[in-house]
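Chemist: Sequence and predicted structure below; questions after.
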Amino acid sequence: MRYAAIDIGSNAVRLLIADIADASNPVTFKKNTLIRVPLRLGDDAFIDKKISAKKIDSLVKTMHAFHNLMDVYGVTDYRACATSAMREAANGPEIVEKVKTEAGINLEIVGGQIEANIIYASHFEEKLDRKKNYLYIDVGGGSTELSFFSDNVLVASQSFNIGTIRILDNQDKDETWKEMERFIQSNTKSYKDITGIGTGGNINKLFKLAEEKEGKPLAYNKLKTLHHHLSSYSL
């Protein structure tokens, strides 16, 4: 069977089509097709608190194209979720109705905690070393989801309004950064030797810029050096 997932993010809109590789428990999927369209809805939502007519039109056209692609690929079922940008846009519910009417896509705007739960539902923790502690960091355009695991058990998970588009638009708040720090400190203070796992387009780009081999961890000192280098640029 073939399924699809549509992610309406603050930076880009994605369609992932995947096939069931193993139907046993847990079910595993094999990626068939991934399409990314950089609409940057967050630029509107975080500054103007609504999505512009121009970007709504682009989103509807993209959803219509995704609908046709799912039909061509013979997708059995799908789930379409909108995250941070659509959560904050005053006209988010109106856009959901427009997408349903004009593109035939049932779109849901999910809350920050549900977004974190969806990430956890991927069961990536089952591939980790049970003897280690992990802080899973998913950085998006409008929000960052943190999930802390110990002994393969989810200890705590939370979504924060900190993301790459929000930062570029100077819409991140000091209090949110402090809230994130408090979350990390309060949930990890009783644990030692914590390994960070980062995901997201910008995290992947940093790893490539660091020129590390795939599967090898990125050292903190090297990350600091890379940050210093990038900070020297005006943009």
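Modeler: Everything's here; your move. Numbering: from 1, shown residues only.
Chemist: hey, let's count contacts and neighbours off CA atoms from now on
Modeler: Fine.
Chemist: quick one: the residue nearest the centre of the chain from Ala23, how far?
Modeler: Nearest to the mean C-alpha position of the chain, by CA atoms, centre = their mean, lies Gly140 at 4.6 Å. According to CA to CA, to the nearest Å, Gly140 stands 30 Å off from Ala23.
Chemist: ok, for the residue nearest to the centre of the chain, nearest residue in space, not its chain neighbours?
Modeler: Spatial nearest neighbour of Gly140, excluding adjacent residues (CA to CA, 6 or more residues apart in numbering): Gly163 at 5.3 Å.
Chemist: show me the contacts for that neighbour.
Modeler: Gly163 is in contact with Val139, Gly140, Gly141, Gly142, Ser143, Thr144, Asp172, counting by CA atoms under 8 Å, 6 or more residues apart in numbering.
Chemist: filter these to the buried ones?
Modeler: Taking 16 or more other CA atoms under 10 Å as the criterion, what is buried in these is Val139, Gly140, Gly141, Gly142, Ser143, Thr144, Asp172.
Chemist: Pretty sure Thr164 is one of the things the last one touches, is it not?
Modeler: Going back to what we said before, that points to Asp172. No - if you go by CA atoms under 8 Å, Asp172 and Thr164 don't touch, sitting 9.3 Å apart.
Chemist: Give me the distance between the residue located most distally from the centre of the chain and Ser150.
Modeler: Distance from the centre of the chain peaks at Ser190, with 27.9 Å (CA atoms, centre = their mean). Ser190 sits 11 Å away from Ser150, going by CA to CA.
Chemist: related to what we said a few turns ago, I'd like the list of the contacts of Gly163 that fall within strands, please.
Modeler: Applying DSSP state E to these, the entries found in strands are Val139, Thr144.
Chemist: Let me have the contacts of Gly163 in a markdown table, extended by distance to Met86.
Modeler: Output for the contacts of Gly163, formatted as a markdown table (distance: CA to CA, whole Å):
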| residue | distance to Met86 |
| --- | --- |
| Val139 | 17 |
| Gly140 | 13 |
| Gly141 | 12 |
| Gly142 | 10 |
| Ser143 | 12 |
| Thr144 | 15 |
| Asp172 | 17 |
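Chemist: ok, second structure coming up, stack it against the first:
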Amino acid sequence: MSFKSVKYGAIDIGSNAIRLLIATANTMTGNPPNFKKISLVRVPIRLGQDVFTTGEISEVNFNRMVDAMKAYKLLMQVHKVEKYKAYATSAMRGAQNGQEIADYIKENCGIEIEIIDGSHEAAIIAMTDLHNVIDERKVYLYVDVGGGSTEFTLFAYGKEVVSRSFQIGTVRLLNDMVNNSLWAEAENWVKEVCKPYSKIELIGSGGNINNIFKSSGKSQGKPLSYFYLASYYEKLQSYTYEERIYSLNMNQDRADVIIPACRIYLRAMKWSMAKNIYVPKIGLSDGIIKSIYNADNRI
């Protein structure tokens, strides 16, 4: 049997943070690929705060983005990354100067950024390796909560049924930019797609639910209950922003968005009548890695 190992890079330019994931795709003849995370670097450049309030990315955050891209380029060189993709989501696609900044970064940092729409984002997220979580006898609603949008994907009996992106994100909620009609639209959609199924479990991805899962002390693969998440939500609200940083040991850019993220997951559970949420620690970056591998191997 022949063995092959290829190193890939994934840059996820989100509304709350910008991430670089470096991973290897290891293959052996006759076996499925094995993806191994090598490095994850996250910088809290909150582009959504600019875009959702002023319509464009500020000069300060533009300069921070440029520095981050230069650093990511060097990190990929040091790691000997063979191929990479850089995708920008809700904040960049809503910024009046988004494409202009992408062009500047390509010219000056050597990184080509593709600004993708919500459906493309949902499709990439759906590529993530869920085989350790999904039971082909069950139905799941996959909920990926970001700063600018939330992607919902319904999986039934091992297959993707439907997915949709809504502009309901943590940074938007912090700025009171999600109206009741959008909440109602998301609720109606989730209820409609879940209606044919009697029992649904949730799968949650995103930095906030990962943080909540880690604090729960649960073993990987075990779900959080609706009751636990609701109780934790109440606990978070009882702390001030400063107390969440000090007493709960949260990053500054996590301590505010974690509350609206909790609200989104709880509503998704209520709409779908899910009693449990599984947290497999996957997201857009993982989907990007897999999409590069698939393109490389024409899958």
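Modeler: Arrived safely, thanks for sending. Computed from a predicted structure; not experimentally measured.
Chemist: returning to that earlier point: against Asp57 of the first structure, how distant is the residue nearest to Gly140 of the first structure?
Modeler: Distance, Gly163 of the first structure to Asp57 of the first structure, using CA to CA: 24 Å.
Chemist: the helices in the stretch 101-250 of the second structure, which residues?
Modeler: 118-126, 170-174, 180-194, 207-216, 226-238, 241-246 (DSSP state H, counting those that start in this stretch).
Chemist: which of those helices sits most buried?
Modeler: Most buried of these by mean neighbour count (mean count of other CA atoms under 10 Å) is helix 170-174; its value is a mean of 23.
Chemist: what do we get in the second structure for Gly111 of the first structure?
Modeler: Aligned counterpart of Gly111 of the first structure in the second structure: Asp117 (TM-score structural alignment).
Chemist: Skipping its backbone neighbours, what lies nearest its match in space?
Modeler: Thr89 (6.8 Å).
Chemist: likewise Met76 of the second structure?
Modeler: Counting by CA to CA, 6+ apart, Met76 of the second structure lies nearest to Gly9, which is 7.0 Å off, once chain neighbours are set aside.
Chemist: what residues are up against the aligned partner of that neighbour in the first structure?
Modeler: Per TM-score structural alignment, the equivalent position to Gly9 of the second structure in the first structure is Ala4. For Ala4 of the first structure, the contact set (CA under 8 Å, 6+ apart) comprises Leu15, Leu16, Ile17, Ala18, Met70, Val75, Asp77, Tyr78, Arg79.
Chemist: Do I have it right that the first one meets Asn32?
Modeler: Yep, that's Leu15 of the first structure we're talking about. No - the criterion here is CA under 8 Å, and Leu15 of the first structure misses it with Asn32 at 10.6 Å.
Chemist: who has more neighbours, the two?
Modeler: Leu15 (23 against 14; other CA atoms under 10 Å).
Chemist: does the more buried one count as helix, strand or coil?
Modeler: strand (DSSP: H, G, I helix; E, B strand; the rest coil).
Chemist: Contacts only, for the nearest residue to it once chain neighbours are set aside.
Modeler: Spatially, and ignoring its direct neighbours in sequence, Leu15 of the first structure is nearest to Ile6 (4.6 Å; CA to CA, 6+ apart). Applying CA under 8 Å, 6+ apart, we find Ile6 of the first structure in contact with Val13, Arg14, Leu15, Leu16, Tyr78, Arg79, Ala80, Cys81.
Chemist: Ile203 of the second structure -> the first structure?
Modeler: Checking TM-score structural alignment: Ile203 of the second structure goes with Ile197.
Chemist: Not counting its neighbours along the chain, what's nearest its match?
Modeler: Leaving out its chain neighbours, the residue that sits closest to Ile197 of the first structure by CA to CA, 6+ apart is Tyr136, at 4.8 Å.
Chemist: Residue in the second structure paired with that neighbour?
Modeler: Going residue by residue (TM-score structural alignment), Tyr136 of the first structure aligns to Tyr142.
Chemist: residue contacts, its match?
Modeler: Applying CA under 8 Å, 6+ apart to Tyr142 of the second structure gives the contacts Glu151, Phe152, Thr153, Leu154, Phe155, Leu202, Ile203, Gly204, Ser205.
Chemist: distance of it from Ala123 of the second structure?
Modeler: Distance of Tyr142 of the second structure to Ala123 of the second structure, computed by CA to CA: 12 Å.
Chemist: what stretch of the first structure lies opposite whichever helix in the second structure runs longest in the alignment?
Modeler: The single longest helix within the second structure, with elements called by DSSP state H, is helix 59-79. Matched against the first structure by TM-score structural alignment, helix 59-79 of the second structure falls on residues 53-73.
Chemist: Which position in the second structure pairs with Asn187 of the first structure?
Modeler: Under the alignment (TM-score structural alignment), Asn187 of the first structure pairs with Val193 of the second structure.
Chemist: scratch that, Ser84 of the first structure
Modeler: Per TM-score structural alignment, Ser84 of the first structure is aligned with Ser90.
Chemist: same deal with Gly215 of the first structure?
Modeler: Checking TM-score structural alignment: Gly215 of the first structure goes with Gly221.
Chemist: and Ile259 of the second structure, how many residues sit next to it?
Modeler: Applying other CA under 10 Å, we find 20 residues neighbouring Ile259 of the second structure.
Chemist: any idea which helix or strand comes after the helix or strand it falls within?
Modeler: Using DSSP states H and E, Ile259 of the second structure sits in helix 258-272. Using DSSP H and E, the helix or strand that follows helix 258-272 of the second structure towards the C-terminus is strand 276-278.
Chemist: Now tell me what touches that next one from outside.
Modeler: Residues from elsewhere that reach strand 276-278 of the second structure (CA under 8 Å, 6+ apart): Val133, Glu201, Leu202, Ile203, Gly204, Gly221, Lys222, Pro223, Leu224, Ser225, Tyr226, Met269.
Chemist: Kindly recompute the last result at 6 Å.
Modeler: The contact list for strand 276-278 of the second structure (CA atoms under 6 Å, 6 or more residues apart in numbering) reads Glu201, Leu202, Ile203, Pro223, Leu224, Ser225, Tyr226.
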